[in-house]
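[1] Got a predicted structure here, sequence first:
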Amino acid sequence: MTASDLPTAAPARTGLIKAMGRGFLGRCPHCGEGRIFGRFLKVRPACEACGLELHHHRADDLPPYLVIFIVAHIVGYLILELEMSYDVPLWFQLSFWPLFTLGLALALLQPVKGAVVGLQYALGMHGFGGLPGVRSAAGEDARLGNSGHGSTGLGRA
């Protein structure tokens, strides 16, 4: 019996925490080798290492919402602590906190979007049902009823 006679196992989906962690670091949620982003917030069409299609993700408004939630809690806590503990001049408060808030939000936006893409991959959402190298017999478009002739999914006239 040779190695080619052994049955090959289908690639397994990466777990939730691992996929989100890889996405947070800007890596492919499936293999962890390829990069998710081509530009600052532009997700690549596919992973260059394993071929996982990434173009169909739907992160939409969740990453900015999460970033606002996280940054507001951090900055709000720090402002409260600074006001209660020290007598800081108003000019410093008005110049430092907006810049700190903007910097923190920009620093967190890409990692949080990557984690959301990893979450969608791990849960098989928005076209992440298939894994790289695995094709269904009928194809996902046939299963969804799309004929590929420009239908928008709004129904037939």
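    The structure has been received and is ready for your questions.
[2] only C-alpha atoms for contact and neighbour calcs from this point on.
    Fine.
[3] helices or strands up against whatever helix or strand residue 120 lives in?
    Mapping residue 120 onto the secondary structure by DSSP states H and E places it in helix 90-123. For helix 90-123, the packing partners by 3 or more CA pairs under 8 Å, 6 or more residues apart in numbering; DSSP states H and E come out as helix 16-24, helix 62-85.
[4] any chance of these in JSON lines, plus mean neighbour count and distance to residue 37?
    Shown next, in JSON lines, are those (neighbours: other CA atoms under 10 Å; distance: least, CA to CA, whole Å):
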{"stretch": "helix 16-24", "mean neighbour count": "22", "distance to residue 37": "10"}
{"stretch": "helix 62-85", "mean neighbour count": "14", "distance to residue 37": "14"}
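[5] ok, and here's another one to check against it:
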Amino acid sequence: MSSEDNSKPEGQPDTASAALFGLCPRCGAKTLFDGIAKFAPRCRACSLDYTQFNVGDGPAAFLTLIIGAVIAILAIWVQLSFEPPFWVHAVLWVPLTTVMVIAGLRIAKAWLLIAEYRRRAGEGRLKDD
């Protein structure tokens, strides 16, 4: 397998842009998501079937651990540095954690789907096409 097999064909968005903006890996249309972090069944522009890719819930576990550690470290630092009342922690960390988890989950799930598409991976595939 050469390194050219994993490169993006002409006209397709690069992996980072596609993951950040929810772009279809084939045509670049903003059709990857059908909800906050739920994939659409297929691209409305080019009909690429997103259900053939098995992203699963793997990103959720890693994001929970990573974001939880970051938030815990920040909360401890804020407490030790400024000693704010408890309500300040609730106002700071609950929305920040929510936004970070949702944004991170969207990006991680999109990145994995796009990587599977670019490498022609798929669930249940027995041979290379």
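    Now that the structure is in, tell me what you want to look at. Worth saying up front: this structure is predicted, and the values here are computed from it rather than measured.
[6] Got a TM-score for the pair?
    TM-score for the superposed chains, counting by TM-score structural alignment, normalised by the length of structure 2: 0.69, backed by 118 aligned residues with a CA RMSD of 2.9 Å.
[7] List the buried residues in the helix holding residue 120 of structure 1.
    Neighbour-count burial for helix 90-123 of structure 1 flags 101, 104-105, 108-122 (criterion: 16 or more other CA atoms under 10 Å).
[8] helix or strand for the counterpart of residue 54 of structure 2 in structure 1, which one?
    Mapped onto structure 1 by TM-score structural alignment, residue 54 of structure 2 lines up with residue 58. Secondary structure assignment for residue 58 of structure 1, by DSSP H and E: no helix or strand.
[9] Counting neighbours, what do you get for residue 58 of structure 1?
    Around residue 58 of structure 1 there are 14 other residues, counting by other CA atoms under 10 Å.
[10] Thought residue 124 was touching it, still the case?
    No: Residue 58 of structure 1 is beyond contact range of residue 124, at 11.9 Å (criterion: CA atoms under 8 Å).
[11] what range in structure 1 does stretch 71-80 of structure 2 sit on?
    Going by TM-score structural alignment: stretch 71-80 of structure 2 matches residues 75-84.
[12] what does that stretch contact?
    For stretch 75-84 of structure 1, contacts defined as CA atoms under 8 Å, 6 or more residues apart in numbering pick out 88, 97, 101.
[13] Apply 7 Å and report the result again.
    Residues from elsewhere that reach stretch 75-84 of structure 1, judged by CA atoms under 7 Å, 6 or more residues apart in numbering: residue 101.
[14] how big is the offset of it relative to structure 2?
    Once fitted to structure 2, stretch 75-84 of structure 1 is off its aligned match by 2.1 Å on average (mean CA distance after the TM-score superposition for structure 1).
[15] Neighbours of the residue mapped onto residue 29 of structure 2 from structure 1, how many?
    Here residue 29 of structure 2 is matched to residue 33 in structure 1, going by TM-score structural alignment. Residue 33 of structure 1 has 15 neighbours, counted by other CA under 10 Å.
[16] ok, residue 33 of structure 1 to residue 49 of structure 1 distance?
    6 Å (CA to CA, to the nearest Å).
[17] before we move on, the earlier item: now distance to residue 42 of structure 1 too, for the helices and strands packed on helix 90-123 of structure 1, in a markdown table please.
    Formatted as a markdown table, these follow (distance: least, CA to CA, whole Å):
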| stretch | distance to residue 42 of structure 1 |
| --- | --- |
| helix 16-24 | 13 |
| helix 62-85 | 13 |
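[18] for the ones you listed, which one sits closest to residue 53 of structure 1?
    Minimum separation from residue 53 of structure 1 across those (CA to CA) falls at helix 16-24, 14.0 Å.
[19] burial measure for residue 144 of structure 1, as a count.
    9.
[20] Likewise for residue 49 of structure 2?
    For residue 49 of structure 2, the count of nearby residues is 12 (other CA under 10 Å).
[21] Residue in structure 1 paired with residue 105 of structure 2?
    So residue 105 of structure 2 corresponds to residue 109, using TM-score structural alignment.
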